Structure formats: structure tokens, C-alpha cells
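*Asks:* Sequence isn't available, so here's the structure alone:
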């Protein structure tokens, strides 16, 4: 008697709206989150010579030559370190009202020229990039604005923050020591790079108030925006780095407001007229605590994410989409009823159909579901409400409860899984773990 085949040991990954897929060796990242390839950096400011470095003629010449040749500030700093080793940290950041676009910050230097030609302005200091349009490739703001607390060494990151899968704890991570073989003389060849582990000396928890690196200003908040620029032909996204808490916090508020008004959508243009987001800078008074514990306000140019769109237009377009969905649902029911009538034998009722009819996203009376309908179906399935609400906000956007289209989608999904509550609970938990990782 032949033995039954052993189960496939490879884990399966369920894709949205698709069949079960098997992960590949290189196609399944450590956290399952797709990473966008980047095609260049736009910088938030500039770097200038320190007062001491500016007094050294050779350093000034190297700096001026680097600017004229379109070199990045990292390249200029390396050249200064080689030519003037006596100067420690010869460049310092300077806050300016424009963004820096340099050819050497792009794998294809022509892209820098195209961006300045298309969106640059001359306001008396040469052609600069003061404001430019952007579109985002995904509806999750966490994916287009990744950020962390991080401590950098001479070559790479020493420590960085990561949240636990449930989002409750912020961990302090570091690179694991490179293992050695049994002889103790040769390092083990690693596949996929160095491994990340929780930092041992602080219990693996990220607590800035008790962190020596953070208190010594070695660990700082760092983030970046990932976007495409309309009119610039590049399949890779561009990135803009920032360390400003104010800029990132304000961008999150803009993202959440737009997602609420657009039924959870951030990707693409904002309306049918092709209105994009815009990135610009605004002069603000920023408060911080000085070394003596006193509040101080200083003026700074802060990155600002604009969404210059008529809110009434967004709401009207959302209503139009809801009307189309309801009309399509009604038409599908009419066609479905016609098909059933055609399959009836004269003198007999409709013949039984083996295929189950797909569940509608509307209630039994044909009306769009209310929030009470959705929560009632959720309670009947026994799925924890708090967990599911977090999942729903991720899947359909934070404004799904107030949006008829969002409620219909949620109700329809619950209807489709009503006979498999355990499987659905597993799906919800898996989605939340993927988002948090």
C-alpha cells in the first residue's frame, strides 16, 4: 500500500484576491513588506563649511569645486577629509527654504536636471526647487514614510527601533555578532546579510528617556518620504530624508485626512483633474528644550505636505462612486434573477444550482449596510471587535465606518467568511502581524 505524500513543508502566503502562493528564496522579505526601489535622493537642506574650515583656502576651493561639479555633500566631505585631515567635521547642515537636487545623488544624473528644469524656480538665488508635485504608490502612509529612531556608526547603523507585531512595544535592535565556524578562526558565510537581534544591555526595549545614546544626541528620529514625481519618467521612487518630528507629524495628519475623505485611498492623483500632493517648505517657529531645560523657539524651514484639492469635490466624487457601486449591485441582482428564471422548468420551481451564489455587499433588504449591520455580523462570528477594528482601518482606511462604500466592503467580507469564523480570525491576525512587522 502506497504511503500518502508528506505535506509540503514550505509555508504558504495568501495574497489578497488571489490564490495561495508559495514564497520564493529571494521574493519573501523578512517582514513580508514590499520595498520600493529608489532612483535618487532629494535633500531637505544644504551643508556649508564651518567657520574654521572656511578660513582654510584649500578647504574652500574643494567645497566650491564640489558644488560646481554637482557632487553630493557626502562626496565633498570625503574629499575634505582626505585633503584636510586636521579639520574635524568640516561641514555643518544649514536650514534653507529650498530642496537640494544634485546630479551625484541620482544613479541617472539626468534626472536631477529634469526635475529642476520642470519644477525649479528662480527667486533671486538661481534656479532652485522650492515646491514640486508628488504622488504616492500605496495607500499605507507607513509604507511611504518609513521612520525610526537610529544610532549610526562610522559604516552602518548600530541600533534602531522596531515595533512588536502587536504594536504595543518598541524594541531596540542591533546586528547579531557574525558567527564563527567550529575552529573559531573563520567567520560563517551569511545568507541574506547580518541578522537583527534585540539589544542585550537594555533588555531590547527602546526607551529614549533612559537611553545613553539618545541623551547624548547620538540616537535620533530619522525618516523619509518615498514618492514619484509627475512628468519625470522613472520606475523607481525618489526619496526625501528628514529628521524633523514636526514635518513627519504634520505629514501623518495630512495623510489621515486625505485617506478619510477618499475612502482610505492615498495612492495616485487626488481627483479626476489629476491634482497631486505637493512638497514645499514653510517657515515656522519650532519649540525645543535647551541644555538648561528651558523652552526655546527658533525659526526653521519645515517640510510641508500639501493636498491642494477642493474637499467638496472629493466628497462628491466619493458619492458618485457609491452610486455606481449600488447601481452595479442592482444590475447584478437583476441579471442573476433573470438567469434563475431562465433555468426554471415550466410547471416546476427553479432547478437547484450546485455553485453557491456570491454574497452581496448589501443587507437582506437590498440597502447599504449600517455600522450596526457590520458589528452585528462580526459579533455573530465571534471575532474580537477591537482586533478586527484595527484590521478594518488598515484594510479599508480609517474612514471606512463613515463611508457607505467602506461599510459595504466590510459587510461583504464578513458575509463571505460567515461559515469559517476561525479561518477568518486567522486571516485578520496574519494581516495585522504583517502590517506591524
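*Replies:* Yes, it's here. Note that this is a predicted model, so its numbers are computed, not measured.
*Asks:* alpha carbons only for contacts and neighbour counts from here, please
*Replies:* OK.
*Asks:* The spatially most central residue of the chain and residue 110, how far apart?
*Replies:* Within the chain, the residue whose C-alpha comes closest to the C-alpha centroid is residue 143; the distance, by Cα atoms, centre = their mean, is 1.3 Å. With distances defined as Cα to Cα, to the nearest Å, the gap from residue 143 to residue 110 amounts to 27 Å.
*Asks:* what's the closest non-adjacent residue to residue 147?
*Replies:* Take residue 147 and drop its neighbours on the chain: the residue closest to it by Cα to Cα, 6 or more residues apart in numbering is residue 223, 3.9 Å away.
*Asks:* could you point out which element follows the strand or helix carrying the one you found?
*Replies:* For residue 223, the element it lies in under DSSP states H and E is strand 219-227. Scanning the chain past strand 219-227 towards its C-terminal end, the next helix or strand to appear is strand 237-242 (assignment: DSSP H and E).
*Asks:* Could you give the separation of stretch 268-276 from the chain centroid?
*Replies:* 19 Å (Cα atoms, centre = their mean, to the nearest Å).
*Asks:* List of residues touching the helix or strand in which residue 373 is found?
*Replies:* Mapping residue 373 onto the secondary structure by DSSP H and E places it in helix 371-381. Helix 371-381 is contacted from outside by 363, 385, 401, 407, 410, 411, 414, 415, 418, 421, using Cα atoms under 8 Å, 6 or more residues apart in numbering.
*Asks:* Would you state the helices of the chain in chain order?
*Replies:* Assigned by DSSP state H, the chain shows helices spanning 51-54, 57-68, 73-83, 110-119, 141-144, 212-215, 245-261, 311-342, 371-381, 385-396, 404-416, 421-436.
*Asks:* which one of those lies closest to residue 23?
*Replies:* For the helices of the chain, proximity to residue 23 was assessed by Cα to Cα; helix 421-436 is nearest, at 14.4 Å.
*Asks:* this is the comparison structure:
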């Protein structure tokens, strides 16, 4: 298993189980909010409502809890809170099953930008799947007070958008009781408009009851939690810009989004940027521009280094294929002859170090080189490590943990270690810090 990146949930096939064939769902256990909610002008004019709101904020209650308490105490006020766009993210203990996680996140990544309050303005994230649709699910949705009434889903063709709703409960004619369902409530197409989702002709969308909603699903480096975290947003601009970055990174990394971005453990970052966005004035129909804090997905990487790393990984794969071919372990459908694969893989590493010899080809009896014989070129590896300030003992401990103790006995194992050292040739302290972080002082 790759030690620097966690396993991805984007497996090519999904096994059929009792609960059906479905996409794996990434469990979440906590919400980071995109902003805050404040009292409407009408609600704020009532001192008792304002006191209830202030008490909730001080006690770290969620805005949903604050709103619920206000509505219960003042039935005449239906929507006392409205969202307010701010430069920071909201992290409140009551939004986490383990409230201590909120304090841990703020302690690690919170900032005091001069107002005496520690807030979350920018923080690192890792995504647990390679498909951006899995880590940034989104939809058009219409909610009632207690449940989601309608929502959008694309058909199997990937182009036709349908409007879905919960199917009405079935009544058993014999017992006159509701039929107990397996696997949750059923769904069906909305009867209107042949089940098509057509926002321009939808009364809920035009009445602002149905809106775009999405969320980012991620892990936060340094925060110990088996479940992921989520950040909700209804910003078309934030979601669209994130898709552009996801697709760019996936292209540069051969389809991968999960885990760290490179071998130096560079994560994505979520932050906010103040940008001017345009929208149509609902009365005049004319475009209007206004400034908003928009969620921004950052990937602070050197693109050229990322492309080099991808080329190197491809070369390592070629070297592994060559070794398997020489050892008689190549699959029958391998189309490239062994004598054509092995030299190209060897030449790939030639500029970095002396050519690494492949293991001895097996004899007719199936016997190869002795297992205890190190691959040629290990002396050069130890010499390079020494110039970077890493002793042979320290390198052995790190390489054995990272690639397994067999790396000395085969060419591709030695090539991996050599490539790692070459990455840090201009940053020796970075290598020392990485080894310390992974195996300790």
C-alpha cells in the first residue's frame, strides 16, 4: 500500500451486496460552515429575540439550533436568520459529534488577524476519492421544514436531468397499515413536466425555494478522525471553479485526486477570496456586479515538477514490467517483447545515476540471483544520501518502512529510493524533516 496516500474509494467496480450495487458513500462526522447567520432587520428589532440570538452565539450553539429556539419562543417569526457572507469559515463545537475536534482545527489552522478572535481563514484538506463528483456532490434541491421535497438527478445518459421526489407510502389493503420498506423510502419522478428538471419553468426554482446546493467532503491533515468532514456551499461560482481545478489536477496526476498532491505531502487548501460576481437584477433584468467572499480551492504545486513525477512513475512501472518479464512472470497479454521494454526503462534512470542492473534472469530450473544479493547501485544511493545529511542507518530505517526491506535486492526498489533522494537534492532539510515525520527522531 502507498504509504503517502490513503487508499482511494474510486474502485473500478462495486460488488453487489444485500444493500444493492451503489456508489460507496463517504461517511462524515462534522461540518465546517461557509459563513455565519445573523438576525433579520425585523427580528433584530425585538430585544428579546436579540438576547436569545446572542446567548446562542456565546454558548457555541449551531445557527440551526439558534433559529429553532427563536421560532419556538416567537411563533410569529418564521425566518429570523439570514446568511451573511464573511471572510472566514465557521467552526463550532456543536457541529461535531466530538466537540473537541473544533478546538483542534482552530488550534492547528486558526488565525488572529488583528481583531483578537482566532478564526479559520485557510486550511489544508485531502480528498478521499479520485472522482470529483464523489468529493463534491451537488444538486438542485427544494426543502420543506422537515425534509427534502424535490431534488435533481441525471439519467444514465449523463445529460438528461430529472426531478425526483419521495414515493408516497404504500398501504396494505388487508391490514390497512403502511407497508414496511427495505432499504429506506422509495423515490420516483415528479409527476409534473414528465419528470424533467426544467428550472426556467419550475415554480419552486422561480420562487427561490429550489436552489443549487453542494458540499466538499475531505479529511484535514493533523486531525485524527476516521470520518471525513464537510463544507456546504450554494455558490455556483465556488463549485464551478472547484471543478476546473479538480479536472486540471486529475489530468496532471493521471486521474488522481485522492491523497497528497506530490511526494512532499502537499495538500489542497480551502480558503476564501473576495471576488466580484454578476447576477441579474430580479426587477430590471439587468446584470449587476457585487463583491462576495467565494470559497476557493487551491493546489499550491509546481506543475512542471508534478509532470516530471508522473513521467518517473510511468518509468518505474515500465521497469517493474521489465523485471517481471525477465523473471518469467509477465502476463500472456503483454504485447511488448522483453528486450524492447527493459532498455527503455533503464535509459530513463541513466541521467540520475549509474545504470541500475536488473536482477539475474531465471535459469531453466527457475533459480534466479540469491535473495541476499543487493541490487547494483546501492553504493551510489548511500553516497547521495550522505551528501543530503542522511546516514546509512537512517536511510535504511526510512526505506525499509516506506518500501519494504526488499528494496536493496531489486532494481525497481533501488530506483524508487534513488528517485526519492533526487527529489530532495536541492532541499536536504526537507528530506530530513520528512524522514523525522514518518519514522520519528
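*Replies:* Looks like it arrived, so ask away. Quantities reported herein were computed from a predicted structural model and do not represent experimental measurements.
*Asks:* circling back: from residue 16 of structure 1, how far out is the residue nearest to the centre of structure 1?
*Replies:* 17 Å.
*Asks:* Same question for residue 208 of structure 1.
*Replies:* Residue 208 of structure 1 sits at a distance of 38 Å from residue 16 of structure 1 (criterion: Cα to Cα).
*Asks:* and if you look at residue 318 of structure 1?
*Replies:* Following Cα to Cα, the distance that separates residue 318 of structure 1 from residue 16 of structure 1 is 23 Å.
*Asks:* Compare the two (neighbour count), which wins?
*Replies:* residue 318 (18 against 7; other Cα atoms under 10 Å).
*Asks:* What lines up with that one in structure 2?
*Replies:* With TM-score structural alignment as the matching criterion, the partner of residue 318 of structure 1 in structure 2 is residue 310.
*Asks:* residues in contact with its match?
*Replies:* Residue 310 of structure 2 makes contact with 252, 253, 254, according to Cα under 8 Å, 6+ apart.
*Asks:* if I pick residue 60 of structure 2, what's in contact with it?
*Replies:* Contacts of residue 60 of structure 2 (Cα under 8 Å, 6+ apart): 92, 93, 94.
*Asks:* Trace the first one over to structure 1, please.
*Replies:* Residue pairing (TM-score structural alignment): residue 92 of structure 2 is matched to residue 102 of structure 1.
*Asks:* Find the nearest non-adjacent residue to its match, please.
*Replies:* Distances taken as Cα to Cα, 6+ apart place residue 70 nearest to residue 102 of structure 1, at 5.4 Å, with adjacent residues excluded.
*Asks:* picking up where we left off before, which among the contacts of residue 310 of structure 2 end up buried?
*Replies:* Using 16 or more other Cα atoms under 10 Å as the burial test, those include 252, 253 as buried.
*Asks:* Kindly present the contacts of residue 310 of structure 2 as JSON lines, with separate columns for distance to residue 385 of structure 2.
*Replies:* Formatted as JSON lines, the contacts of residue 310 of structure 2 follow (distance: Cα to Cα, whole Å):
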{"residue": "252", "distance to residue 385 of structure 2": "29"}
{"residue": "253", "distance to residue 385 of structure 2": "27"}
{"residue": "254", "distance to residue 385 of structure 2": "29"}
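*Asks:* Among the contacts of residue 310 of structure 2, find me the one that's closest to residue 173 of structure 2.
*Replies:* For the contacts of residue 310 of structure 2, with residue 173 of structure 2 as the reference and Cα to Cα as the criterion, the closest is residue 254, at 56.2 Å.
*Asks:* how much does the helix holding residue 373 of structure 1 deviate in direction from helix 385-396?
*Replies:* If you take axes from the mean of the first three to the mean of the last three Cα atoms, to 10 degrees, helix 371-381 of structure 1 sits at 120 degrees to helix 385-396.
*Asks:* ok, now how distant is the residue nearest to residue 102 of structure 1 from residue 39 of structure 1?
*Replies:* From residue 70 of structure 1 over to residue 39 of structure 1 (counting by Cα to Cα), the distance is 17 Å.
*Asks:* and residue 73 of structure 1, what does it touch?
*Replies:* Residue 73 of structure 1 sits next to 46, 47 when contact means Cα under 8 Å, 6+ apart.
*Asks:* Alignment lookup: it to structure 2.
*Replies:* For residue 73 of structure 1, the aligned position in structure 2 is occupied by residue 63, per TM-score structural alignment.
*Asks:* And its match, how far from residue 80 of structure 2?
*Replies:* Distance, residue 63 of structure 2 to residue 80 of structure 2, by Cα to Cα: 11 Å.
*Asks:* same thing with residue 202 of structure 2?
*Replies:* Distance from residue 202 of structure 2 to residue 80 of structure 2, by Cα to Cα: 27 Å.
*Asks:* And those two? Which one has more around it.
*Replies:* Residue environment comparison for residue 202 of structure 2 versus residue 80 gives the larger neighbour count to residue 80, 22 against 15, counting by other Cα under 10 Å.
*Asks:* Would you mind finding the match for that one in structure 1?
*Replies:* Residue pairing (TM-score structural alignment): residue 80 of structure 2 is matched to residue 90 of structure 1.
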